[in-house]
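Participant: Predicted coordinates and the sequence they were generated for:
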Amino acid sequence: MSDVLDTIRTVRVDQIGSLVNPPALLEAFRAFEAGSLSEDELSRVQDEAIIDTIRKQESMGLPVVTDGEMRRRNFQDNFGHSVSGFDVPKALSYQQALSGITEQVLARAEQNFAAAGPAILTRRPVVEKLKLVRNIPLEEYRFADRHTKQPVKATILSPDRIVQRFAYEDSRKVYADREAFLADVVAISRQMIQDLVDAGCRYIQIDAPGYTAYVDDVSLERMKARGEDPQANMDMSIKADNAIIDGFDDVVFGIHLCRGNARTRDPRTGKVAPQFHREGAYDAIAEKLFNSLNHDRWLLEYDSERAGGFEPLKHMPKGHIAVLGIVTTKSSDIEPEDFLKRRIDEAARFIPGDQLAISPQCGFGGFGHPTISQDEQWRKLEQLKKVADAVWN
């Protein structure tokens, strides 16, 4: 077991999460939402898409594979759809929740968080205490694991993101405060992780895009406007994130910190172009986060100037891996091999090379935003694998 964990802990090329849905699956989702396709029929299309994407990852020699999150409309569904208790409309509308987002290139893109949409995707109150009604990450893992001999990575949502998207001010009849709510989130998340461990999963990624709120002026002002102390919020989230992974010694945990994966199309070229959800470098939070959170691998966004430089990596403790997200999912341009090697060399000025790995900055998929093509996605991953093999032999 220790050899397996050591291998996973030092994987040099990583895939963050979602992969581009094939056209047949996109059409199946549309038909399902329109009521012309049954849930069983949708599931069959998802099965085929997942098996195909696993085969492609295997053929590329990726050391850890994922199911591409092809059963999810949004990465946050893995918690929001696993629990009961949130006040959500019976007919969940992803399009309504994502309506009104600007299409401007390189612009801040945010949906209406007060919309009557899915839990976590929008900021919802609760009507009763949260209960785990199904373990979606477990279901995803079990299917993927049956169709590969490679280690399969599962992804679950950070308590930090969950509590940020909890309308506590309208939920006090159920939870007296956010700490009481978080206690249930931690308990549920630990059960989800325990189920994954029992099923054989040895690599779990915690999606924690909420931590970049603590370097983003707009997000900080929103917290203050609600009467919250951002520093106290971050401390509360660190405690919760550590609590959900505490004691699971037979698992490698990675934590993914990004600034949002919004994309649009450049009206001049028709190509996929970047947007963002938050901005701000890691500098202000790196020392505290790197030395307070107990995760093995840090999956970080480094595909634009908005992410800042590599200097914060000097705070990374020994024995931990910084996974540099230096390939972008927001452009079809393939990053040259020499460029990627230079980026690794730049990072190695602040942290030993044996504590580094590389990845895309976020997932390639996602609903509500345009994506690059599957072919472009695979070419980017092939380039990452080629560079990782060359740098780390």
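Facilitator: Everything's here; your move. Numbers count the residues shown, from 1 in each chain.
Participant: From here on, just use CA atoms for contacts and neighbour counts.
Facilitator: Fine.
Participant: Where does the spatially most distant residue from the centre of the chain fall, secondary structure wise?
Facilitator: Most distant from the centre of the chain: residue 173, at 31.3 Å, with distances by C-alpha atoms, centre = their mean. Per DSSP states H and E: residue 173 is located in neither a helix nor a strand.
Participant: Quick check: the gap between it and residue 129.
Facilitator: For residue 173, the distance to residue 129 (C-alpha to C-alpha, to the nearest Å) stands at 10 Å.
Participant: Residue 373 now?
Facilitator: Counting by C-alpha to C-alpha - residue 373 and residue 129 are separated by 41 Å.
Participant: Where do the strands of the stretch 251-393 of the chain begin and end?
Facilitator: 252-257, 263-265, 272-274, 297-301, 321-327, 356-360 (DSSP state E, counting those that start in this stretch).
Participant: Same list (those strands) but as CSV, adding mean neighbour count.
Facilitator: Shown next, in CSV, are the strands of the stretch 251-393 of the chain (neighbours: other C-alpha atoms under 10 Å):
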stretch, mean neighbour count
strand 252-257, 24
strand 263-265, 24
strand 272-274, 22
strand 297-301, 25
strand 321-327, 25
strand 356-360, 26
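Participant: And these: which comes nearest residue 11?
Facilitator: strand 356-360 (7.0 Å; C-alpha to C-alpha).
Participant: Below is structure B, check it against A:
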Amino acid sequence: MSAKLRYDIVGSFLRPAALKEARAQFAAGKIDQAALTQVEDEQIKQLVQKEAAAGLKVVTDGEFRRSYWHLDTFWGFGGVEHIVREHGYFFHDEETRADSARVAGKITFTGTHPDLAAFKFLKQITAGTDLTPRQSIPAPAQLYAELVRGPENVAALRKVYPTDEALFTDIANAYRDLILALYAAGCRDLKLDDCTWGMIVDDRYWQARDETAFDREQLQEIYLRLNNGALRDLPADLRVSTHVCRGNYHSTWAAQGGYAPVAATLFAKEKVAAFYLEFDDDRSGDFAPLAQVPAGKQVVLGLVTSKQAALEDPAQLKARIAEASQYVASADLALSTQCGFASTEEGNQLTEDQQWAKIKLVREVAQAVWNE
């Protein structure tokens, strides 16, 4: 995203009916991988055309090749296996599917990865246009959080990594190798999606679990070390951003709490150029913690919800942007939806037309505010 682009998206889009049908047929053994890939390719081409028609300058493949925003990436690393747990993630009023990731060997980037293959196709179909293809991947901290999720995962982890030092090094290196491979394939815009910070600030979540196993202050340092370790010594023309999420599954959420407890670590120290932040309701708190964002870094305000179809009042959006500018210079602000529209293939509870109406609203409000 250029410095003057004031509106953006987080990345995932509702899966079209043709794609859902093809994935169901593939799961049932009725079509092979080549047939599924053909459908994915066509649907991604159509999506990119729609993104361009909507006025977006930075485009994604909608995460159409993924089932989850995060797990598919984890499964693509060497040493990480796909498992199914007794329970999925517990959201506010739903439980997700029960897939997870578990350590089965040393964590490595093997030279191939589904996200790398996906980006190469997106790069190919945007070649010769003024569109910037973006690749989103879950943050390294998110992989760590998954690998220590529950005693069974921890037990498997400790068989390979008796202590954390080698684990942290391998996660950071595997990610950095993936990022450099994406760069070599032409990626110049990379986003780390990260729910770990949203979980840290949720007091309700921590009251429901044993805090003796994880100290929240210590976790912040671990997450920062993992993320920054993966981002060390990257090419100067690679724009890296992060999206801080509180869960986005079938229009429900997982965590709540303002940014204040993590602002001095996340905002002040993470080596990214931009923060995509949820602010679509009071679960995310107020804008005051944004004062910790260093001058010159961009804050993309997620004021327009991707969870519900009702359109926000443009006047209220403009007022909230003005309020945020008390803490971050207007020149460093932008507007987006608070999250993607389908962080998992289930998608949020709105139609494709309503999805595009949300993006249209984001663009129109941003253009009115910044006159660009």
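Facilitator: Thanks, I have the structure now. Keep in mind that this is a model prediction, so the values were computed, not measured.
Participant: any shared contact partners between residue 173 and residue 129 of structure 1?
Facilitator: Counting by C-alpha atoms under 8 Å, 6 or more residues apart in numbering, residue 173 of structure 1 and residue 129 have no contacts in common.
Participant: Grab the most central residue of structure 1 for me.
Facilitator: Note: structure 1 centre (C-alpha atoms, centre = their mean) maps to residue 207, 3.9 Å.
Participant: gap between the corresponding residue of structure 1 for residue 70 of structure 2 and residue 62 of structure 1?
Facilitator: Under the alignment (TM-score structural alignment), residue 70 of structure 2 pairs with residue 76 in structure 1. Distance, residue 76 of structure 1 to residue 62 of structure 1, by C-alpha to C-alpha: 25 Å.
Participant: okay but the residue nearest to the centre of structure 1 is in contact with residue 154, surely?
Facilitator: No - Residue 207 of structure 1 is not in contact with residue 154 according to C-alpha atoms under 8 Å; the separation is 10.4 Å.
Participant: just checking, what packs against the biggest strand by length in structure 2?
Facilitator: Ranked by number of residues, the top strand in structure 2 under DSSP state E is strand 99-108. When contacts are defined as 3 or more C-alpha pairs under 8 Å, 6 or more residues apart in numbering; DSSP states H and E, strand 99-108 of structure 2 packs onto helix 71-75, strand 78-84, helix 140-147, helix 151-160, helix 164-184.
Participant: Please work out which residues of structure 1 line up with whichever helix or strand comes after the longest one.
Facilitator: Pointing back at helix 164-184 of structure 2 there. Per DSSP H and E, the first helix or strand lying C-terminal to helix 164-184 of structure 2 is strand 189-194. Under TM-score structural alignment, the match for strand 189-194 of structure 2 in structure 1 covers residues 203-208.
Participant: Repeat that for stretch 44-60 of structure 2.
Facilitator: Residue span in structure 1 matched to stretch 44-60 of structure 2, by TM-score structural alignment: 50-66.
Participant: Show me what that stretch is in contact with.
Facilitator: 8, 11, 13-15, 17, 67-68, 70, 144, 147-148, 150-154, 382, 385.
Participant: buried sites along it?
Facilitator: For stretch 50-66 of structure 1, a neighbour-count test (16 or more other C-alpha atoms under 10 Å) marks 50-51, 53-54, 57-58, 62-66 as buried.
Participant: And stretch 336-345 of structure 1, by the same measure?
Facilitator: By 16+ other C-alpha under 10 Å, the buried positions in stretch 336-345 of structure 1 come out as 340-341, 343-344.
Participant: For residue 126 of structure 1, give me its contacts.
Facilitator: Applying C-alpha under 8 Å, 6+ apart to residue 126 of structure 1 gives the contacts 85-87, 166-167, 170-171, 174.
Participant: Just give me the neighbour total for the nearest residue to it once chain neighbours are set aside.
Facilitator: Closest residue in space to residue 126 of structure 1, ignoring its immediate chain neighbours: residue 86 at 4.1 Å, by C-alpha to C-alpha, 6 or more residues apart in numbering. Using other C-alpha atoms under 10 Å, residue 86 of structure 1 has 23 neighbouring residues.
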